[in-house]
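K.L.:
Kindly return the folded structure for what I paste below:
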Amino acid sequence: MAPSARHTTAPALAHALSAAERGFPVIPLSPTKLPALRSPHRHEDRQVVCHGECGRPGHGVHDATTDPAAVRALFGAAPWATGYGIACGRPPHRLIGVDLDVRSPDDDAVELRHLALRHLFGLPRTVTVLTPSGGMHLWLTGPPNVVVPNSASRLAPGIDIRGAGGYLVGPGSVSARGTYRLAPGTADLSPAPCPRPLLGLIAPPPRPHPTTTRPHRQGHGLIHFVLTAQEGQRNTRLFWAACRAYEHGLGDALTEALVTASVRTGLPEHEARATVQSASRLTAG
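P.N.:
Now for the predicted structure:
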């Protein structure tokens, strides 16, 4: 007899709850390693920029949570889930994933060691997840003031980085190709801090602060409004503040400050810029 959806989901839920208990925000994944819940806006006629503000599940990594009740609700809505994803870049761990490609994990590991030698940093002992196709994921943590973006083979061929807005498949997940499992000797480890030289390679340089214009006092209030956004409010608050800025002729002067404030709250930079551009278009119309 084929296993029921409940029996298939139960191990994934158990692993996800264990990860959430340790402070890792999680979402259910399908056997394809994609978020198990589809967007609730997929049938709407107009393009919707929503990261969960509507209150419905199905927003990918934006659904990730450490709340046990919310985790159970997500998996309850996705009984076909066989794995779970861990959101990167989110407090308290601010996880950074170094993904060594399946095609040649040994060569990629050597390439990573060459980078370490070239840039004078050591590779710390850290949580390591072995993928069913032969690759591996190294878990590292980042500082609170640095946003690491996702990238593919930018650091080196075959080495991808999972940062803010991305996720890692958690150990114990089952995909169509097999099971993700912890490497021997790493089960009791915590993610190690990312070496500073490596962080410098994968994080964008800080943007220079504009010196030609000084925001009006109202601009400081809008920035503070964005900075104090809680999870689930970030995109909405940014859009509202950007609309007010453009309506008062401060949009261009405040764009970088509003984007920076949103990134500090955990919103990926590309999404923050898209939201500000949407506000610009709306107020221009």
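
K.L.:
When you work out contacts or count neighbours from here on, use the C-alpha atoms and nothing else.
P.N.:
Fine.

K.L.:
Next up, the contacts around Pro105.
P.N.:
134-136 (Cα atoms under 8 Å, 6 or more residues apart in numbering).

K.L.:
mind redoing it with 6 Å?
P.N.:
Gly135 (Cα atoms under 6 Å, 6 or more residues apart in numbering).

K.L.:
That one and Ala12, how far apart?
P.N.:
Going from Pro105 to Ala12 by Cα to Cα, to the nearest Å gives 26 Å.

K.L.:
what do you get for Gly89?
P.N.:
In terms of Cα to Cα, Gly89 sits 22 Å off from Ala12.

K.L.:
List the contacts of Arg237.
P.N.:
Taking Cα under 6 Å, 6+ apart, we find Arg237 in contact with Val226.

K.L.:
which element follows the helix or strand encompassing it toward the C-terminus?
P.N.:
Per DSSP states H and E, Arg237 falls inside helix 234-247. Following helix 234-247 in sequence order, the next helix or strand is helix 251-265 (DSSP H and E).

K.L.:
List the contacts of that next one.
P.N.:
The contact list for helix 251-265 (Cα under 6 Å, 6+ apart) reads 223, 227, 245, 269, 272.

K.L.:
how does it look with 7 Å?
P.N.:
By Cα atoms under 7 Å, 6 or more residues apart in numbering, the residues outside helix 251-265 that reach it are 213, 215, 219, 223, 226-227, 234, 238, 242, 245, 269, 272-273.

K.L.:
structure for this one too, so we can compare:
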Amino acid sequence: MTQPDTLNIALDYAARGWRIFPLLPGTKRPARPNHRERDCTGTDPRCRNSHTGWDARATTDITRIRRAWSSTVDSPAYGLGIATGPSGLVVVDLDTHKPDTDIPEPWNRFGIRTGEDVLDHLAGAHGGTITPTFTVRTPSGGTHLYYTAPEGVRYGNTAGTIGWLVDTRAHGGYVVAAPTVLGSSSYVVTDDRPPAPLPWFLLDLLSQQRRTAPPAAPKRLDARPERVPAYVAAAVSGEVRKVAEAMPGEHNHTLFCAAVALGQLVAGGALAEHTAYDALTDAAHVLMAGGCRCTPGEVDSTIRSGFATGARNPRIPNTSRSAA
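P.N.:
Here you go, the predicted structure:
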């Protein structure tokens, strides 16, 4: 795609009030800043006073947008990111089933294989409808549904907690926007109508999560690594490191995947649930202290959802290995 195409689309998004920022060519990663907060030296002009992440750099300013896509050799190939929360959006990310993964119940029993079908089922179960809205097809065959967020309500991100293969992006998150290219495919707008208000059944589902979220950080428990076999402790440390070092925009997904991996060990009897929970919440709080806008309630919900998913495929300890 040529520079004028990408630039003009970026300017069109900005005119809609959507705050955008460039992504590194061929990736989902923000082009700026090119460092984590912990590695910030203040040499980046926008970090002179303090670290300034992608969310603070997202903009609707025409001058800044033109400069971003014309300042370097790589800039014409930059992808487009939209900061969902500041743009007043809740984007529903509908994925597709990966052939080498199990289909959880009850979806397997229903013959459901895609996030679109899951959302359709949830809408029917709650007496709602999926309102036609601005829609994007992703390179993997998934779908992004763009909805306007209700006034005065701040939603965070979710990963599989509403339903299998259904994630949402709002405050603290972003989506890769069309016409960004990944590999040999690109994000494509399939319905260019203005975003519709978030459907009532999704408002109810997201509001239920807000009501059940604890008001404060989860209680921290005493969980010493030496109480588990060395290889289990190493697995815990590895997943914790992934969470603490997650790139912006991938926090919730990384936390969920880590919770699934440790949930398998919990279900297999190799690890106490409170030990895994404490380790993951500590790592998530590192992200929150570093500028991630997820709430303790969202962290708790993501971890417990990951544990439930992991429990469906327990990892039984190798007794000879654990005795070594």
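
K.L.:
Report the TM-score for the pair.
P.N.:
The TM-score (TM-score structural alignment, normalised by the length of the first structure) is 0.61; 201 aligned residues with a Cα RMSD of 3.4 Å.

K.L.:
re the thing from before, neighbour-wise, which of Gly89 and Ala12 of the first structure wins?
P.N.:
Counted by other Cα atoms under 10 Å, Gly89 of the first structure and Ala12 do not tie: Gly89 has more neighbours, with 29 against 23.

K.L.:
counterpart of that one in the second structure?
P.N.:
Mapped onto the second structure by TM-score structural alignment, Gly89 of the first structure lines up with Gly85.

K.L.:
Just to be sure, that match is in a helix?
P.N.:
No. Using DSSP: H, G, I helix; E, B strand; the rest coil, the assignment for Gly85 of the second structure is coil, not a helix.

K.L.:
didn't it look like it was pressed against Asn157?
P.N.:
No. Using Cα atoms under 7 Å as the test, Gly85 of the second structure is too far from Asn157 to be in contact (9.5 Å).

K.L.:
any shared contact partners between these two?
P.N.:
In contact with both Gly85 of the second structure and Asn157: 170-173, using Cα under 7 Å, 6+ apart.

K.L.:
Please report how far the match of Gly89 of the first structure lies from Val153 of the second structure.
P.N.:
From Gly85 of the second structure across to Val153 of the second structure, the span is 11 Å (Cα to Cα).

K.L.:
And Thr302 of the second structure, by the same measure?
P.N.:
20 Å.

K.L.:
ok, those two, which is more surrounded?
P.N.:
Thr302 (25 against 8).

K.L.:
Tell me the secondary structure at the more buried one.
P.N.:
Thr302 of the second structure ends up helix, using three-state DSSP.

K.L.:
What is the equivalent residue in the first structure for it?
P.N.:
Matched across to the first structure, Thr302 of the second structure finds no residue, judged by TM-score structural alignment.

K.L.:
Isn't Thr302 of the second structure up against Phe256?
P.N.:
Yes. Contact criterion Cα under 7 Å: Thr302 of the second structure and Phe256 qualify, at 5.6 Å.

K.L.:
which ones are touching the spatially closest residue to the match of Gly89 of the first structure that is not a sequence neighbour?
P.N.:
Spatial nearest neighbour of Gly85 of the second structure, chain neighbours left out: His171 (3.8 Å); criterion: Cα to Cα, 6 or more residues apart in numbering. Taking Cα under 7 Å, 6+ apart, we find His171 of the second structure in contact with 84-86, 154-157, 293.

K.L.:
ditto for Ser175 of the first structure
P.N.:
Contacts for Ser175 of the first structure (Cα under 7 Å, 6+ apart) come out as 31-33, 82.

K.L.:
about what we covered before: give me the PyMOL select line for the contacts of helix 251-265 of the first structure, limited to the buried ones.
P.N.:
To isolate the buried subset of those in PyMOL, counting by 16 or more other Cα atoms under 10 Å, use the following:
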select buried, resi 219+223+226+227+234+238+242+245+269+272+273
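
K.L.:
Quick one: neighbours of Gly183 of the second structure, just the number.
P.N.:
10.

K.L.:
Is Met173 of the second structure in contact with Thr84, as I believe?
P.N.:
Not Met; residue 173 of the second structure is Gly. Yes. The pair Gly173 of the second structure / Thr84 is scored as a contact, 6.1 Å apart, by Cα under 7 Å.

K.L.:
Just give me the match in the second structure for Ala19 of the first structure.
P.N.:
Checking with TM-score structural alignment, Ala19 of the first structure has Tyr13 as its match.

K.L.:
Packing partners of the strand or helix carrying that match?
P.N.:
Secondary structure from DSSP H and E places Tyr13 of the second structure in helix 3-15. Contact partners of helix 3-15 of the second structure among helices and strands, from 3 or more Cα pairs under 7 Å, 6 or more residues apart in numbering; DSSP states H and E: none.

K.L.:
got the contact list for that helix?
P.N.:
So helix 3-15 of the second structure is contacted by 20, 60, 62, 66, 69, 76, 179 (Cα under 7 Å, 6+ apart).

K.L.:
distance of the counterpart of Val188 of the second structure in the first structure from Ala77 of the first structure?
P.N.:
The alignment partner of Val188 of the second structure in the first structure, by TM-score structural alignment, is Arg181. Distance of Arg181 of the first structure to Ala77 of the first structure, computed by Cα to Cα: 25 Å.

K.L.:
try Gly170 of the first structure
P.N.:
For Gly170 of the first structure relative to Ala77 of the first structure (Cα to Cα), the value is 19 Å.

K.L.:
Those two: which has the busier surroundings?
P.N.:
In this view Gly170 of the first structure and Ala77 are compared by other Cα under 10 Å, and Gly170 has more residues nearby, 27 against 14.

K.L.:
ok, for the residue positioned nearest the centre of the first structure, nearest residue in space, not its chain neighbours?
P.N.:
Centrality entry for the first structure: nearest residue to the mean C-alpha point is Gly165, 2.8 Å, by Cα atoms, centre = their mean. Sequence neighbours aside, Pro268 is the residue nearest to Gly165 of the first structure in space, at 5.8 Å (criterion: Cα to Cα, 6+ apart).

K.L.:
Ok, Arg38 of the first structure next?
P.N.:
Nearest residue to Arg38 of the first structure, sequence neighbours excluded (Cα to Cα, 6+ apart): Gly58, at 4.9 Å.
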